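Q: turn this into a model:
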Amino acid sequence: MDQKHRDELVRRVAADLIANGLAGATLQRLAAAAGTSGRMLVHHFGSRDSLMALAVARAREDELADMRRALPADADFVGRLPDAWRWFTSPEARGSFRLFGEVAAQARLAQPDDDQGVRRGLSEDWLDQFALGFSACGLDAQEARVAATELLAIVRGLVLDLEATGDLERVTQAYGRLVAHWGHGLGAAAPA
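A: So this is what the prediction gives:
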C-alpha cells in the first residue's frame, strides 16, 4: 500500500475517533469508518492498537494545527479570543476535547504515577501556545504562563460543562467574562 492510501486510512480512523471516541472503537467500527475490512487494517497496520496509536497521533496533530489557526500567538491574541470560542465549541474541537479526555483517563489508569507522560503532553502544547500569545500581548513570561493556565482550565471546564448541559448561552457568557477580564488591560472584546 502506498503512503498516500495509508495516510488516508489513518485520517478516516482519526475522524471516527473524534466523532465517536475510544469507547467501542472495535476493529469493525474502525474498518467501516476507513471504508475497508478489519482484516485489511490489521494487514496494513499490524494491529488495532498500532492503527489506534497512529490515528490518535494524527488527531492530535490536526487538533493543534486547528488551535494554532484559530488562535495564533501574535499581538492580537487576546483580541482573537472571542472568535476562538467559536472554534472551541465547534463539533470538531468538542470531539477532540472528548477524545483527548479519554486518552488522558486511559493513561492515568495505565500509569497512575506518570506525570511526565501522555497526560502532561496533552496540556503542554496548549499551554505553550497560549503563553506565547499572552507574551505577544505584553505579559512577562511568568504572567503569560499563569494566564495560559487560566485560559486552558476555563476552556476545558466550559467545554466539559457544555457537553454535560448543552447550555451554550451560559457557558459563552462565562467565557465572555474571562475574555473581558484580560481584555480590560489588553484590548479584547467579549464574544458575541
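Q: every contact and neighbour count from this point should use C-alpha atoms.
A: Fine.
Q: in this structure, which helix is the longest?
A: In the chain, taking DSSP state H as the definition, the longest helix is helix 141-165.
Q: ok, and what's touching that helix?
A: 88-89, 94, 97, 126-128, 130-135, 168, 171, 174-175 (Cα atoms under 8 Å, 6 or more residues apart in numbering).
Q: quick one: I18 and G101 touch, right?
A: No. Here I18 does not reach G101: they are 11.1 Å apart, not a contact under Cα atoms under 8 Å.
Q: which one's more surrounded, these two?
A: Using other Cα atoms under 10 Å, the more surrounded residue of I18 and G101 is I18, with 25 against 18.
Q: helices or strands next to the helix or strand containing the more buried one in the packing?
A: Counting by DSSP states H and E, the element that carries I18 is helix 3-20. Here helix 3-20 touches helix 27-34, helix 48-70, helix 91-110, going by 3 or more Cα pairs under 8 Å, 6 or more residues apart in numbering; DSSP states H and E.
Q: got TSV for those helices, with distance to H184 too?
A: TSV is the format used below for the helices and strands packed on helix 3-20 (distance: least, Cα to Cα, whole Å):
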stretch	distance to H184
helix 27-34	46
helix 48-70	21
helix 91-110	27
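Q: buried residues in stretch 68-83?
A: A70, L71, P72, A73, A75, D76, F77, V78, G79, R80, L81, P82 (16 or more other Cα atoms under 10 Å).
Q: also this sequence, please, to line up against the first:
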Amino acid sequence: MSESRDDLLSRILGFAARDGLADRSLREIAAGAGTSHRMLLYHFSSREGLLAAVVGAMEERQRAAMTALAETAGTPGELMTGVWRAVSSPEARPFVRLFFEVFALAARGAAPGPPGLTTSWLADAEKAGERLGVETDPAMLRLGVAVSRGLLIDLLAGEDPGEVDAAHDLFVRLAGQAPPPAAEQGR
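A: Down below sits the predicted model:
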C-alpha cells in the first residue's frame, strides 16, 4: 500500500519541526516520519528533492499565514510585523535553517530548489496589499523579502533577537515613508 505524498510530507514537516532535518540522513528522516527511506525516494527522488519539497511546503504555509494576516491587519506595517513574527519565531527556525540549506544547494546547482522561492512571495504579498486596499510597488515587495531573509540569517548566526527585531521594525517604518511607486507619482 502506497502512502500519499501529501500525508507523508505532513508527517515529515512535523518531524522537522521537532528535530530538524538539515543534518539528518534519509533513513533518519524516514524513521522520524514513520516510513521507509524507499518511500521517500519513491515520492521525492532524492534527499535533496525531499528537502526542496519540505521547504516548498513550509513556504506555502508561511505565505498562507500572511494571506490570513492580511484579513485582520489594519495597515501594511501591521501585516509586515505579523509576518516577521511568524517567520522569525523560534518554532520556525528549523525550517529557516533548512530553507537556507536548500537555497545553497540550489544555488550551487547541486539540487533542485522549490520553484518560485521569491516570485511566490511577491505574488502573495501583492494580493495581501490588495486586501489592505493599498497599491504595491514590486520593487518594495522584493526589497521586503530580501531584508527579511537577510535578517533571518542574522538570527541563525546567533545575533541578538532584540536587535534583529529592531532592525526589522526600522525597515517597516522606512517602508511606510517610501514614496509611492513611479506609476502613481505622475497622477
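Q: tell me the buried residues within the contacts of helix 141-165 of structure 1.
A: The buried subset of these (16+ other Cα under 10 Å) comprises 88-89, 94, 97, 126-128, 130-135, 171, 174-175.
Q: I figured A75 of structure 1 hits A136, correct?
A: Yes. Counting by Cα under 8 Å, A136 is a contact partner of A75 of structure 1 at 4.7 Å.
Q: now do the shared contacts for those two.
A: Counting by Cα under 8 Å, 6+ apart, A75 of structure 1 and A136 have no contacts in common.
Q: quick one: map G138 of structure 1 onto structure 2.
A: Residue-level alignment of G138 of structure 1 against structure 2, with TM-score structural alignment as criterion, gives V134.
Q: I'd like to know how far its match sits from E101 of structure 2.
A: Relative to E101 of structure 2, V134 of structure 2 is positioned 34 Å away (Cα to Cα, to the nearest Å).
Q: neighbour-wise, which of these two wins?
A: Neighbour count, other Cα under 10 Å: between V134 of structure 2 and E101, E101 has more, with 19 against 13.
Q: report the separation between the closest residue to that one other than its chain neighbours and F15 of structure 2.
A: With sequence-adjacent residues excluded and distances taken as Cα to Cα, 6 or more residues apart in numbering, E101 of structure 2 is closest to A22, at 7.1 Å. Remark: distance between A22 of structure 2 and F15 of structure 2 (Cα to Cα) = 12 Å.
Q: now do the same contact list for the residue nearest the centre of structure 2.
A: Nearest to the geometric centre of structure 2 sits E59, at 3.9 Å (Cα atoms, centre = their mean). If you count contacts by Cα under 8 Å, 6+ apart, E59 of structure 2 has them with L117.
Q: now it: how far from L174 of structure 2?
A: 26 Å.
Q: can you check G20 of structure 2 too?
A: 35 Å.
Q: W84 of structure 2 is in what secondary structure piece?
A: Secondary structure assignment for W84 of structure 2, by DSSP H and E: helix 76-88.
Q: that helix relative to helix 93-108, how many degrees between them?
A: Here helix 76-88 of structure 2 runs at an angle of 90 degrees relative to helix 93-108 (axes from the mean of the first three to the mean of the last three Cα atoms, to 10 degrees).
Q: check which helices and strands helix 76-88 of structure 2 sits against.
A: Counting by 3+ Cα pairs under 8 Å, 6+ apart, helix 76-88 of structure 2 packs on helix 47-72, helix 138-156, helix 161-177.
Q: buried ones in stretch 172-179 of structure 1, by neighbour count?
A: Residues of stretch 172-179 of structure 1 classed as buried: T172, A174, Y175, G176, L178, V179 (neighbour count, 16+ other Cα under 10 Å).
Q: with structure 2 overlaid, how far apart is it on average?
A: Compared with structure 2 after the fit, stretch 172-179 of structure 1 shows a mean deviation of 1.0 Å (mean Cα distance after the TM-score superposition for structure 1).
Q: what stretch of structure 2 does that stretch fall on?
A: Counting by TM-score structural alignment, stretch 172-179 of structure 1 sits on residues 165-172 of structure 2.
Q: hmm, who's touching that stretch?
A: G77, M80, T81, W84, V147, S148, L151.
Q: what's the closest of those residues to S2 of structure 2?
A: W84 (37.9 Å; Cα to Cα).
Q: and the closest residue in space to that closest one that isn't next to it in sequence, how many neighbours does it have?
A: Closest residue to W84 of structure 2 apart from its sequence neighbours, by Cα to Cα, 6+ apart: S148 at 7.3 Å. The number of residues packed around S148 of structure 2, counting by other Cα under 10 Å, is 21.
Q: which one in structure 1 is aligned with S148 of structure 2?
A: Structural alignment places S148 of structure 2 opposite V155 in structure 1 (criterion: TM-score structural alignment).
Q: ok, now how distant is its match from V179 of structure 1?
A: 11 Å.
Q: which residues are in contact with R58 of structure 1?
A: With Cα under 8 Å, 6+ apart, R58 of structure 1 has these contacts: V10, R11, A14.
Q: by neighbours, which of those wins?
A: Neighbour-wise, the contacts of R58 of structure 1 (other Cα under 10 Å) top out at A14, 29 neighbours.
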